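Participant: sequence unavailable; structure follows:
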């Protein structure tokens, strides 16, 4: 399969996206989707409380190593497959159209559910400061609706507009966490600097499986390096570099920041402290080591972090729909770019509507926006992205074995195989602790696992029908 066929370079101009983002812009989009402040301020205390406590930094490093192995083959593949579909396009190139459209179904499920969950968390997060500073006490879903409108407008326009917005927000949130981290390390934490968090004993403290699960969730959006390949100045160079940089940046930042929080409270005391003050632990640490102004600033930037993630996932989903439409696996209108903005405007509109429908369903059901909407959708997305990456790993090995496009053993065989095996092990850990991850019952966990299978099957059936129709 040639690059021209996969990338769609032979199609008319209205079916191509425009942009000139470089390595830095792509990395910004990926890291924005990872929502650093949301992970450190929101997910980290939960990991410390019910996961492996002081061993959380090691969990981040472990997941980063597995994803770096995966990235070797992923980066090699990006030189031969240039398409906004990324995972979908890679699986199609390696395992065929039917499996590829099944992977597309999984990708749409993954990003749609995590985005819907973030709408719930962001609505509550915005509601708090508004009331705190004398604003109206309105339902969380109205504030989520305000954010939804902003995302819809920015997602409709050219990618460079969204990149500029995300860059500013990302610099601010990374900056405040960095200030806190440096302050803790300079002051020596609660009992001095130690490296106990990176030992096997600390990693196995409590439930290591839950710690690893949350660490994986923190990397959701990782494939966006390839999603923006058509809008990059030099995709064959930009995508591989951005992939490695994104994994190292996310993994290193989370490991260092979480280690600092552990030191700030104390290696022996951190798990208990997180259990007592899960929602406010990191803000309390920032207030103690930097000052009350830093704590207040962090609360505000948590909201911008969530907004950045909403926009990043919206962009990823709209480009998936664009790729599916262009390849003939979805209505053709989705595969047409905007005449002025060069954006996947049709896919953006569809995603805006679907997000409103999913969140609206939870609102009508009277569901809790954090304990149910955010928690359940995050768990479903974590499982979906793991299965998706395993498929991609197998597809990469198969593609190079069949085509001989790249004969480097490490890049096309060994690293992808080790990465896929690591992802299989992590998936096993997720399934073993899935009920805890979603905070629900066993029957709910089985339902969500069934939904993952259902979306893959629906996508695969769609591909099979399309192939028979073409034949």
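Facilitator: Okay, I see it. Just so it is clear, the model here is predicted, and its values are computed rather than measured.
Participant: can we go C-alpha only for contacts and neighbour counts from here?
Facilitator: OK.
Participant: now for the strand or helix carrying residue 44, which elements pack on it?
Facilitator: According to DSSP states H and E, residue 44 maps onto helix 44-50. Helix 44-50 is packed against helix 208-217, helix 270-276, with contacts defined by 3 or more C-alpha pairs under 8 Å, 6 or more residues apart in numbering; DSSP states H and E.
Participant: how far off centre is that helix?
Facilitator: Chain-centre distance of helix 44-50: 19 Å, with C-alpha atoms, centre = their mean, to the nearest Å.
Participant: tell me the helix or strand right after it.
Facilitator: Next along from helix 44-50, by DSSP H and E: helix 56-78.
Participant: what's the angle between that next one and helix 208-217?
Facilitator: 40 degrees (axes from the mean of the first three to the mean of the last three C-alpha atoms, to 10 degrees).
Participant: next secondary structure after helix 56-78?
Facilitator: Where DSSP H and E defines the elements, the next helix or strand beyond helix 56-78 is helix 87-95.
Participant: and the contacts of that following helix?
Facilitator: 1, 6, 77, 81, 83, 97-101, 103-104, 107, 223, 320, 388-389, 391-392, 394-400 (C-alpha atoms under 8 Å, 6 or more residues apart in numbering).
Participant: against that first model, consider the following:
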């Protein structure tokens, strides 16, 4: 019999739960986490921005069905993800799952990819928020104001809320999210009640419509729309009974997002008629939602949506700021980053130092965009969003592999479906989605193949740097 060996003490210390003095605390329930996760997905931003793109460039009137397909893929992913949750005792989200199954260096590599992805989106969305703020001022007869002025104001509020207790952010997000969902729900109800323009669209269930145009591009835009749902696990230490709260919040968030997107996109198509909806989305994508609202709920309704579009983008920024801050906090707990970043605020219990660090990186990004005179939406947002899209799907794929490896030899009492079949099906769907995204990445970032390769290089470099750092820290 081979001689028994003891685990490496330094590596065990890095992978064990952090000491009490370096952990966050809170009392978040399912509803609070769902509000933050759904806000990160920016549902009004998706309805006003992504849906017209999907109708125009994807599979037309069949595009609403792609949200159903995307929801199924991500639900399959979540089956294994939530099964592993009770076995991951730390609030590091994806990197904790990967670390648990694939080792400390791989986990830190994935953590670096996650930070790049989330910070890129937080910074990039300021490029949408600035012009949206200017549109509100001009709507009410005010002067044209530079986009960066609104970005600076939103940045200050985000930094303040990120410094404070997470429950304050949760309450702010709850109000904003409720308002934006309510106005779109009203629009949906009015369209359906009136029977649409030429009757209610059958494209969502019509195979001929679903497979028309480019189904691949349609699925690509659908997958992009869910970025943020996966953040439930990052709030583990601040959740009430996380073993139950995190899985429930994950499923509720996914179902809420998926149902909302599918029904609303179907209603918008119905509001114009299949052919006219595609034509209008192609010619007037930027005003598609507002034009539909003006048509069915009047000018006042369209104006309300214009305002709530701005607040939806702010909610997205705040949600991703909280997620990115907690990634930094979790890495500091593992001594990958300075220990000071993992000291909670003595009064608010927040990751205040990590939050300020994220704010500093975002500030540099926005200032650079202004100094280099980048178009806030067509360049700044698009480039950063392209980075996030690839990064998040890579994170989902890595976590799916981690789940399959973790339960590979021992199902730990779960069924084959829960820990092997469903995760494998989800992984297959995610790999297909990544293939579609990579094949069309240059189109997502303004048609530049060079920029597409730069984005891939940044993500690969982040992973390699994380692995190198994780290997060094794990041997201390």
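Facilitator: Now that the structure is in, tell me what you want to look at. Bear in mind the structure is a predicted one, so any value in this text is a computation, not a measurement.
Participant: need the TM-score between these chains.
Facilitator: Here the TM-score for the pair of chains, by TM-score structural alignment, normalised by the length of structure 1, is 0.96; 466 aligned residues with a C-alpha RMSD of 1.6 Å.
Participant: that older thread, so where is the helix holding residue 44 of structure 1 in structure 2?
Facilitator: Aligning helix 44-50 of structure 1 against structure 2 (TM-score structural alignment) gives residues 51-57.
Participant: what does stretch 218-237 of structure 1 give?
Facilitator: Going by TM-score structural alignment: stretch 218-237 of structure 1 matches residues 225-244.
Participant: just give me the mean distance for the match of helix 44-50 of structure 1 relative to structure 1.
Facilitator: Here the mean offset of stretch 51-57 of structure 2 against structure 1 after fitting is 1.5 Å, by mean C-alpha distance after the TM-score superposition for structure 1.
Participant: grab the nearest non-local neighbour of residue 243 of structure 2.
Facilitator: residue 86 (5.3 Å; C-alpha to C-alpha, 6 or more residues apart in numbering).
Participant: the one you found pairs with which position in structure 1?
Facilitator: So, by TM-score structural alignment, residue 86 of structure 2 is matched to residue 79.
Participant: now swap in residue 371 of structure 2 and tell me
Facilitator: Pairing criterion TM-score structural alignment: the partner of residue 371 of structure 2 within structure 1 is identified as residue 364.
Participant: repeat that for residue 391 of structure 2.
Facilitator: Looks like residue 391 of structure 2 aligns to residue 384 there (TM-score structural alignment).
Participant: ok, now how distant is that match from residue 412 of structure 1?
Facilitator: 24 Å (C-alpha to C-alpha, to the nearest Å).
Participant: more neighbours: these two, which one.
Facilitator: residue 384 (29 against 26; other C-alpha atoms under 10 Å).
Participant: show me the contacts for that one.
Facilitator: Residues in contact with residue 384 of structure 1 (C-alpha under 8 Å, 6+ apart) are 106, 107, 109, 110, 452.
Participant: mind redoing it with 7 Å?
Facilitator: Residues counted as contacts of residue 384 of structure 1 (C-alpha atoms under 7 Å, 6 or more residues apart in numbering) are 106, 110, 452.
Participant: among the residues you listed, which are in helices?
Facilitator: 106, 110, 452 (DSSP state H).
Participant: for the aligned residue in structure 2 for the second one, which non-adjacent residue is closest in space?
Facilitator: In structure 2, the residue equivalent to residue 110 of structure 1 is residue 117, according to TM-score structural alignment. With C-alpha to C-alpha, 6+ apart as the measure, residue 388 is the residue that lies nearest to residue 117 of structure 2, at 4.3 Å, once sequence neighbours are left out.
Participant: what separates the one you found from residue 288 of structure 2, distance-wise?
Facilitator: According to C-alpha to C-alpha, residue 388 of structure 2 and residue 288 of structure 2 sit 25 Å apart.
Participant: the two: which has the busier surroundings?
Facilitator: Each of residue 388 of structure 2 and residue 288 has its neighbours counted (other C-alpha under 10 Å); residue 388 has more, 27 against 20.
Participant: trace residue 190 of structure 2 over to structure 1, please.
Facilitator: By TM-score structural alignment, residue 190 of structure 2 lines up with residue 183.
Participant: any idea how far that match is from residue 290 of structure 1?
Facilitator: Distance from residue 183 of structure 1 to residue 290 of structure 1, by C-alpha to C-alpha: 6 Å.
Participant: gap between the aligned partner of residue 123 of structure 1 in structure 2 and residue 144 of structure 2?
Facilitator: With TM-score structural alignment as the criterion, the equivalent of residue 123 of structure 1 in structure 2 is residue 130. According to C-alpha to C-alpha, residue 130 of structure 2 stands 11 Å off from residue 144 of structure 2.
Participant: the more surrounded of those two?
Facilitator: Legend: neighbour count by other C-alpha under 10 Å for residue 130 of structure 2 and residue 144, higher for residue 130 (24 against 11).
Participant: go ahead and confirm the more buried one touches residue 153.
Facilitator: No. Under the criterion of C-alpha atoms under 7 Å, residue 130 of structure 2 is not in contact with residue 153, lying 9.5 Å apart.
Participant: give me the common contacts of the two.
Facilitator: With C-alpha under 7 Å, 6+ apart as the test, residue 130 of structure 2 and residue 153 reach no residue in common.
Participant: what's the burial count for the equivalent of residue 439 of structure 1 over in structure 2?
Facilitator: In structure 2, the residue paired with residue 439 of structure 1 is residue 446, using TM-score structural alignment. Using other C-alpha under 10 Å, residue 446 of structure 2 is surrounded by 15 other residues.
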